[in-house]
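*Asks:* Sequence plus predicted model, see below.
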Amino acid sequence: MKVVVTFGTFDVFHVGHLKILKRASELGDKLVVGVSSDALNIKKKSRAPIYSEAERCEIISSLKFVDDVFLEYSLEEKANYLRSHNANLLVMGCDWEGKFDWIKDEVDCEVIYLPRTPSISTTEIIEIAGGIHNNA
């Protein structure tokens, strides 16, 4: 069985999230998704997510092509997460290109970077919504 693992915050879920998760699922037999914890998101992006980690996990786990979801508490633990889920393939968005190539040797896991859906990002959605709210 080929196990695919991917990671993300998945805040303000949008079609770009849907497409990358669907493409990742098509690369193996089982898709496991690591959702960034609230604390990790604050550390990475200097802001709390709009939706809580529990809500984001519920959203991701409701997708028919996602087989398992877990919380990611530390970027430094990626290799351990991959080992614990017996991953054969790590899939990340192309904005992470090259940053996880070391996984290939440390975990004996293939790494693929998929292109992101153009013209959509959670940050942009939050900024637009905030601007609309502030102008109302």
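*Replies:* Yes, it's here.
*Asks:* C-alpha only now, for contacts and for neighbours.
*Replies:* Fine.
*Asks:* and I112, what helix or strand is that in?
*Replies:* Per DSSP states H and E, I112 falls inside strand 110-114.
*Asks:* Quick one: name whatever helix or strand follows that strand.
*Replies:* Sequence-wise, the next helix or strand downstream of strand 110-114 (DSSP H and E) is helix 122-135.
*Asks:* Break down the protein into its helices, ranges please.
*Replies:* Using DSSP state H, the helices assigned to the chain run over residues 15-25, 38-45, 53-61, 78-84, 103-106, 122-135.
*Asks:* Which stretch among those approaches R116 most closely?
*Replies:* Between R116 and these, the shortest separation by C-alpha to C-alpha is 6.8 Å, and it involves helix 15-25.
*Asks:* structure B:
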Amino acid sequence: MVKVITYGTYDLLHYGHIKLLERAKGLGDYLIVGVTADDFDKNRGKINVQQSLMERIEAVRATGLADKIIVEEYEGQKIDDIRRYDVDIFTVGSDWVGKFDYLNEYCKVVYLPRTEGISSSEVRSKQCKLRMGFAA
């Protein structure tokens, strides 16, 4: 059985996230999805996350693509998880090319192409405009 792992915040889960999860699932037989904890995101400078951890986990679960969902809580956890779950492939979007090459020591690293024309920042921006439209 080929085990694949990927991580993300998955805030305001959108089509691009789903396509990435589908591609990740297609790399193996068992997909583990790490959803980043609020505190860990804040420590990395992500302060505009709009959904709670549980909302984001439920959104990933609802896709039906993850065989297991875990929470990423600390720096270095990726190595621990790869070892703990006997992972064969680590994958993440191509916007991170090179950033996780150090994991090749533990498993195969695959950078998946981004879905053109969609990003979390764009979704948040449209949501803010929509909210502002209602307030006016």
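*Replies:* Arrived safely, thanks for sending. Just so it is clear, the model here is predicted, and its values are computed rather than measured.
*Asks:* Tell me how the two chains score on TM-score.
*Replies:* Both chains were compared after superposition, and using TM-score structural alignment, normalised by the length of the first structure their TM-score is 0.91; 134 aligned residues with a C-alpha RMSD of 1.3 Å.
*Asks:* hmm, back to that, just checking, what packs against the strand holding I112 of the first structure?
*Replies:* Contact here means 3 or more C-alpha pairs under 8 Å, 6 or more residues apart in numbering; DSSP states H and E; on that basis strand 110-114 of the first structure packs against strand 89-93, helix 103-106.
*Asks:* How far off centre is the shortest one?
*Replies:* The one in question is helix 103-106 of the first structure. Its chain's average C-alpha position is 19 Å from that of helix 103-106 of the first structure, according to C-alpha atoms, centre = their mean, to the nearest Å.
*Asks:* Would you mark the buried spots in it?
*Replies:* Buried residues in helix 103-106 of the first structure, counting neighbours by 16 or more other C-alpha atoms under 10 Å, are found at I103.
*Asks:* What are the contacting residues of that helix?
*Replies:* Applying C-alpha atoms under 8 Å, 6 or more residues apart in numbering, the set of residues contacting helix 103-106 of the first structure from outside is A79, C109, E110, V111.
*Asks:* do stretch 7-25 of the first structure as well
*Replies:* So stretch 7-25 of the first structure is in contact with 4, 6, 31, 33-37, 41, 49-51, 56, 59-60, 65-66, 72, 91-93, 114, 116-117, 120-122, 125-126, going by C-alpha under 8 Å, 6+ apart.
*Asks:* Buried among those? Need that as a selection in PyMOL.
*Replies:* Buried residues within those, as defined by 16+ other C-alpha under 10 Å, are selected in PyMOL through the command that follows:
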select buried, resi 4+6+31+33+34+35+36+37+41+49+51+56+60+65+66+72+91+92+93+114+116+121+122
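*Asks:* ok, average deviation of the strand holding I112 of the first structure from the second structure?
*Replies:* Strand 110-114 of the first structure: mean distance to aligned residues in the second structure after superposition is 0.2 Å, counting by mean C-alpha distance after the TM-score superposition for the first structure.
*Asks:* can you tell me what part of the second structure that strand aligns to?
*Replies:* With TM-score structural alignment applied, strand 110-114 of the first structure matches the range 108-112 in the second structure.
*Asks:* tell me which residues in that stretch are buried?
*Replies:* Neighbour-count burial for stretch 108-112 of the second structure, counted by 16+ other C-alpha under 10 Å, picks out V109, V110, Y111, L112.
*Asks:* Stretch 38-50 of the second structure too?
*Replies:* For stretch 38-50 of the second structure, the buried set under the neighbour-count rule, 16+ other C-alpha under 10 Å, comprises D38, F40, D41, V49.
*Asks:* Spatially nearest residue to the first one, not counting backbone neighbours?
*Replies:* I take that to be D38 of the second structure. L53 (6.4 Å; C-alpha to C-alpha, 6 or more residues apart in numbering).
*Asks:* What lines up with the one you found in the first structure?
*Replies:* The alignment partner of L53 of the second structure in the first structure, by TM-score structural alignment, is E53.
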